[in-house]
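Peer 1: Here is my input, please return the structure:
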Amino acid sequence: MTVLVTGVRGRVGGAVRRGLREAGAGVRAASGSPEAAGAVAGEPPVRLDLGDPDTFAPALDGIRKVFLYARPDTAGRFAREALAAGVEHVVLFSSLAIDEEGAEQSPIARLHRDAEDALRSSGPDWTFLRAGALASNALQWAEEIRAGRGVRVAYPDTYSEPVHEDDVAEVAVRALLGDAHRGEVLRITGPESLSARRQAELIAAAAGVPVPVERIGRAEHRARLTAHLPEPTADFLLDFQRKRDGLPGNPLPDAERVLGRGAAPFTQWAREHAAAFR
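Peer 2: Below is the predicted model:
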């Protein structure tokens, strides 16, 4: 059995690729820019651009399972071609934004919901891996922390349940290698609800550097976000942070249920990535 892994240049996709190989599974790595993704064990990635359906059939030839990033505009076409190629099971990297209040207005939720719907209606068996906030999102603060400016956000006391990207990948690997989670929606969070301020404190302790936290105006934070995100996405993220300002959430149990152990705490992630903040 060979598993096609899309998005291998990403943190989660790259970890899925490693996890499958460590488990002895056959892996076909795929990337829209395979020359930048790097070979593993002498096997270069194949070109698979989820925005270019002409690349689907060659990448899917001989594949039985797929780890797929969400691309709603072509998800239906991909699902149909996967089914025609003999693919039995797709694990889709989706988002917990689908389950949030107000998801109907969320561009993030809409993107992932549309991809899920396409697979439900026209594809092979599926597992939807709805991940919450990734711990690696904290890397967006790294440059300013290294420069001594710390964490500057509109809602420093907003809460999330950050999940280690390796745990998300391990859940995906478990789902791909077995059949127990076919037809399941797995909702994956970290084991604790933490404010942005507390995450900054844990990064400071792990990296051994000061990490001051400054509340900035929403307009300033929005301008920083829209430098690399569409305006509707930036507005949704800020609205979500406002709703969770001072409001801890409840970690979800699916990661522990699938992995048979507790999910990694943010302190572990911070120790492993401490060098990025120095």
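Peer 1: From here on, just use CA atoms for contacts and neighbour counts.
Peer 2: Noted.
Peer 1: where along the stretch 101-250 of the chain do the helices fall?
Peer 2: 107-122, 142-146, 165-177, 196-207, 218-225, 231-243 (DSSP state H, counting those that start in this stretch).
Peer 1: Does Ser160 touch Leu194 like I think?
Peer 2: Yes. Applying CA atoms under 8 Å as the test, Ser160 and Leu194 come out as touching, 5.6 Å apart.
Peer 1: here's the other one to compare against:
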Amino acid sequence: MEKALIASSVRTTSLRPGSFASNALAWSRSLRSGRPISLPFPDSHSDPIHEADIAEAALAVFTDPTVAGRPYTLTGPESLTFAEQLDILSRTIGRPIPIERVSREDRKAEMAEHIPAAFADSLLDWWKSNDGSPVEITQTVQELTGRRARTFTTWARDHAGDFRA
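Peer 2: Predicted coordinates for the structure are as follows:
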């Protein structure tokens, strides 16, 4: 769709956020029930971005014609592993969060009721490709909004109640 819009005569602005910090909410059910978080690649990196940063970047491109008309890659301010994100959540909610390393196949089976198999494979491939490898971080949120992107620690504080029993 984006390629078609770019090829058209319509002035197009695309926001391409990386990993939503809110993806961590997928862990909330396990955390509230006291179960460990099962991960095949706990050292896989992502660039969690706070939903408020995405909204503020969108506001900037809607209200400032000088920045409209091109694509923007949005990231959070840091590359974090899943294990680091869980450590931050652990400190935020004040209790340990156990991680259970599982096989790729086991994690795919866990996701089966929520995610189609082809998408699960793509997601698992992505996690594997970033296992132990930091992802590239942009300064785009700051460029568009005039302030640094919020950290995952900030996101965790904002959503701590979602993780408490």
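Peer 1: hmm, back to that, which among the helices of the stretch 101-250 of the first structure is found nearest to Phe67 of the first structure?
Peer 2: Nearest of the helices of the stretch 101-250 of the first structure to Phe67 of the first structure, taken as CA to CA: helix 165-177 at 7.6 Å.
Peer 1: what's the closest one aligned against in the second structure?
Peer 2: Mapped onto the second structure using TM-score structural alignment, helix 165-177 of the first structure spans residues 51-63.
Peer 1: buried stuff in the matching stretch?
Peer 2: 51, 53-54, 57-58, 60-61 (16 or more other CA atoms under 10 Å).
Peer 1: and which of the residues you listed is nearest to Ile93 of the second structure?
Peer 2: The nearest one, if we look at those relative to Ile93 of the second structure and count by CA to CA, is Glu51, at 20.0 Å.
Peer 1: ok, the closest one touching Ser19?
Peer 2: No. Glu51 of the second structure is beyond contact range of Ser19, at 10.2 Å (criterion: CA under 8 Å).
Peer 1: Name the residues contacting each of these two.
Peer 2: Here Glu51 of the second structure and Ser19 have no joint contacts, going by CA atoms under 8 Å, 6 or more residues apart in numbering.
Peer 1: Compare neighbour counts for Ser160 and Leu194 of the first structure and give me the winner.
Peer 2: Ser160 (26 against 21; other CA atoms under 10 Å).
Peer 1: what residues are up against the more buried one?
Peer 2: Residues near Ser160 of the first structure by CA under 8 Å, 6+ apart: 133, 193-196, 244, 248-249.
Peer 1: Ala276 of the first structure - how many residues pack around it?
Peer 2: 14.
Peer 1: Looking for the alignment partner of it in the second structure.
Peer 2: So Ala276 of the first structure corresponds to Asp162, using TM-score structural alignment.
Peer 1: Its match: what's it in contact with?
Peer 2: Applying CA under 8 Å, 6+ apart to Asp162 of the second structure gives the contacts 25, 28.
Peer 1: tell me the secondary structure for it?
Peer 2: When classified by DSSP: H, G, I helix; E, B strand; the rest coil, Asp162 of the second structure comes out as helix.
Peer 1: Quick check: the gap between it and Phe152 of the second structure.
Peer 2: Asp162 of the second structure sits at a distance of 15 Å from Phe152 of the second structure (criterion: CA to CA, to the nearest Å).
Peer 1: Having no further points to raise, I will conclude here.
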